[in-house]
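Engineer: Whatever this is, show me its structure:
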Amino acid sequence: MHRTIACATAAILVAACGAPNDPAIANGSAPQASSAPVATDGRPFAVTPVTTLDSPWAMTFLPDGRMLVTEKGGRMLLVQQSTGGNAVTWPVQGIPAVDSEGQGALMDVVAAPDFARSNLVYFSGSVTGAGGKGVKLWRGRLVHDAEQGARLEGVTELFSATPFVSGDGHYSGRIAFAPDGQHLFFTNGERQKFDPAQDPKATLGKVLRLTLDGKPAGDPGLTARGFHPAVWSYGHRNLLGLAFDAQGNLWEQEMGPKGGDEVNLILPGRNYGWPKVSNGSHYDGRDIPDHKPGDGFEPPKVSWNPVISPGGLLVYTGAMFPEWQGDLFIGGLSSEALVRVDVNGTNASKGDQWPMGKRIRDVEQGPDGAIWLIEDGEGGRLLKLTKAG
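Structural biologist: Okay, here's the model as predicted:
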């Protein structure tokens, strides 16, 4: 799976994390959402609310089926679904302070590929520092016991976007581990500054490749041309989804300007064009040249106008919906939708767009193949999608 760990036995993780056997202890909080499934309304899945959160941003599954969820304001939660279908949550201590103004947040969270052994968690967030604001990548070890609850120990900063600039938008901050287990990919948005996406010295508007310790490991061809040594691809805007498929292809989605939301196949060394080209326009109506054959820029595989405002990105690999294996699922923010993209090798096309009635911030796959969503904003719910009927 693109960001989840293959399911292992609960006994392994309980022993590793020191988690209490009784989910009601260690200050776990009671769920706030009804667990009754919602009518499908013609959709091919049933929707079960699991719990209510405060402006959730991202989620990741642990090998025993528990989850980590981040909230915009800077809180991380350990979530365990109970036998009744609801959830018990514990606040995770030890999280660095973040700047959550505007689009700032405690952002992505992903369990390390070897989490069952290491208990390591990678996460990102926006902060204030010299020169303005930017996004950082951290790593810490998850510990959970009855005496002290859930916490991250040994939190270390691995990478920081450069440069820090003014403003509160387009941080990005998505994380995906490479299939080789030796590298991770990290997105840095162009911070609503346009030109940094084409600046070889900046990490803004780029997909970055790093070692597991956060060392730059970008495309050698770009590095030889004077790019920042972490840069893998460039010419991006606000990259809010990143995922590998089973064939090792790296898919990315990003918000365009007025129109022009994109799904891209990320290839090393390629220039994806922003702000020189886009299938959308500036918010003030000024034209931006569209992608055209032979223009020297890598075109999107799929684009939307009107926009869907894409949130998180999932490559589906589960057994619950076998007809969708290998397809992309995107959370729609302004579109208040769950969006499916058909994938055929390295090609993609629009599939379904199901109305959800709320802004969808992130989408993830559970160990049993269920699709999980989080709604954006205060009171956003954690939702489980299962086969209808």
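
Engineer: make it CA atoms for all contacts and neighbour counts henceforth
Structural biologist: OK.

Engineer: which secondary structure element contains residue 174?
Structural biologist: Residue 174 is part of strand 172-177, with elements assigned from DSSP states H and E.

Engineer: helix, strand or coil for residue 240?
Structural biologist: At residue 240, secondary structure determined by DSSP: H, G, I helix; E, B strand; the rest coil is strand.

Engineer: Quick check: it touching residue 251?
Structural biologist: No: taking CA atoms under 8 Å as the contact criterion, residue 240 and residue 251 are not neighbours in contact, 11.1 Å apart.

Engineer: Alongside the first, I'd like the structure of this one:
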Amino acid sequence: MTRLVRTSLVLATALALAAPAGAHAPSATVTVDTPRAAAPTLQVRTVVRGLANPWDVQEGPGGRLVVSERDRARLSVVRNGKRRTLANLSKVVWVSGETGLMSLAVDAGSRTLWACHGSSAGGNHVQVTRWRVDRKWRSLSKRRTILTGLPSTSGRHGGCRLLLDRDSDALIIGTGDAAVGTNPRDLDSLGGKVLRVHRTTGAPMADNPYATASTARRFVWTYGHRNVQGLAQRADGTLWSVEHGSYRDDEVNRLVPGGDYGWNPVPGYNEAVPMTDQSLPGTQQEAAWSSGDPTIAPAGAAWVRGSQWGSLEGALAVAVLKDSEMIFLRFDDAGALVSVTRPQALARFGRLRSVTSARNGDLLVTTDNGTDDRVLRVSPR
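Structural biologist: Prediction:
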């Protein structure tokens, strides 16, 4: 059911083919994966269906799941296989192209919900909004804008992923470049970035690289991104992003504070340039994984937790849109790629958008086919 890349020759060749243009090819010496338990057989169950472009799924309390639908601008609560509307946000969410009601973050204990969404208030842009949820998870109140002014034009590259930092009060926000070539390396643009703000106040985190600046760069954690679709925090506390490439080189990146990830599609919006352009001034951070040519359109991601996952424990599960699958990427402690696994059990549901690690270690996955979309629960057995 799965195929693990295990020999140094095969892995070195795969990595060399995936290297972005202009980058140095990886060394042909690759540490072979140490023996591990076999990859498990996967059980895939449909939790709910009848959705349209569900962008994210997060766990609430008491077995509840909270789901966002991009174009419907609808928040739903799913429990025991039944869906009910938590909020219709169509009056506050601007929907255009790839932009609408997108990523969610949920703190079940404080009944707090954050959403990243398009907004037309004061001109089209993307923003992050916070609400409180009532005790029965039936309504929202106390709306507050946490961060606004994330750039958007037509709605293209409006991808916005949220993640609650386990180790601080930070809300981490991955953004798209709005298909404007100057945004990714302009530190005072919020486009093409990973940002860190206080989850309650929206203030920049005090340990951000430019926290003392008076301009928008005070929110910036990393820059030089194209269109961030996924964020995940490893057990060691490190932050990782997933982003769409142009016609080549989708990327998984290990994030370092102040890091430049090398996307600079100028003049105009020149998508022929490398995703990680090593000809730029300064130091550019190479991707931990790259799709090579062509792209596969990876999206949401989550680290796999629990010994029940066998050889997949500790891998990064990445939902894939264009190639309609899920890939499991294993990295060593230093962040080097070790293996890639593509379970056939997850290659029969069409486009996959988001993946969230549930409290019991299961993976919660959304499909993104446009009609009769689902939330899936993936369990090892």
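
Engineer: Report the TM-score for the pair.
Structural biologist: Comparing the chains after superposition, counting by TM-score structural alignment, normalised by the length of the second structure, produces a TM-score of 0.80; 329 aligned residues with a CA RMSD of 2.5 Å.

Engineer: counting contacts, what elements does the strand holding residue 174 of the first structure pack onto?
Structural biologist: With contacts defined as 3 or more CA pairs under 8 Å, 6 or more residues apart in numbering; DSSP states H and E, the secondary structure elements packing on strand 172-177 of the first structure are strand 106-111, strand 120-129, strand 132-145, strand 183-188, strand 238-244.

Engineer: returning to what we had before: which one of residue 240 and residue 251 of the first structure is surrounded by more residues?
Structural biologist: residue 240 (29 against 22; other CA atoms under 10 Å).

Engineer: Pull up the gap between that one and residue 140 of the first structure, please.
Structural biologist: From residue 240 of the first structure over to residue 140 of the first structure the distance is 22 Å, taken as CA to CA, to the nearest Å.

Engineer: so the strand holding residue 174 of the first structure aligns onto which residues of the second structure?
Structural biologist: Correspondence between strand 172-177 of the first structure and the second structure is established over residues 159-164, with TM-score structural alignment as the criterion.

Engineer: Can you list the neighbours in contact with that stretch?
Structural biologist: Residues from elsewhere that reach stretch 159-164 of the second structure (CA atoms under 8 Å, 6 or more residues apart in numbering): 98-99, 102-105, 115-117, 170-176, 199, 227-232.

Engineer: What does residue 67 of the first structure correspond to in the second structure?
Structural biologist: Alignment note (TM-score structural alignment): residue 67 of the first structure maps to residue 65 of the second structure.

Engineer: Test my guess that its match contacts residue 82.
Structural biologist: No: applying CA under 8 Å, one finds residue 65 of the second structure not in contact with residue 82, separated by 10.2 Å.

Engineer: Tell me which of those two has more neighbours.
Structural biologist: Under the neighbour definition other CA under 10 Å, residue 65 of the second structure and residue 82 were set side by side, and residue 65 has more, 22 against 12.

Engineer: residues contacting that one?
Structural biologist: Under the criterion of CA under 8 Å, 6+ apart, the contact list for residue 65 of the second structure reads 57-59, 77-79.

Engineer: top of those by neighbour count?
Structural biologist: For these, neighbours were counted using other CA under 10 Å, and residue 57 has the most, 30 neighbours in all.

Engineer: Not including adjacent chain positions, what is the nearest residue to it?
Structural biologist: residue 67 (4.5 Å; CA to CA, 6 or more residues apart in numbering).

Engineer: element containing the one you found?
Structural biologist: Counting by DSSP H and E, residue 67 of the second structure is found in strand 65-69.

Engineer: what about the equivalent of residue 296 of the first structure over in the second structure, how many neighbours?
Structural biologist: With the correspondence set by TM-score structural alignment, residue 296 of the first structure lines up against residue 283 in the second structure. The number of residues packed near residue 283 of the second structure is 13, by other CA under 10 Å.

Engineer: So which residue is dead centre in the second structure?
Structural biologist: A centroid search over the second structure (CA atoms, centre = their mean) returns residue 230, at 0.8 Å, as the residue closest to the centre.

Engineer: What's the separation between the aligned partner of that residue in the first structure and residue 70 of the first structure?
Structural biologist: Taking TM-score structural alignment, the alignment pairs residue 230 of the second structure with residue 241 from the first structure. Applying CA to CA, the value for residue 241 of the first structure to residue 70 of the first structure is 15 Å.

Engineer: related to what we said a few turns ago, can you say which of the helices and strands packed on strand 172-177 of the first structure is packed in most?
Structural biologist: Among these, ranked by average contacts under mean count of other CA atoms under 10 Å, first place goes to strand 106-111 (a mean of 29).
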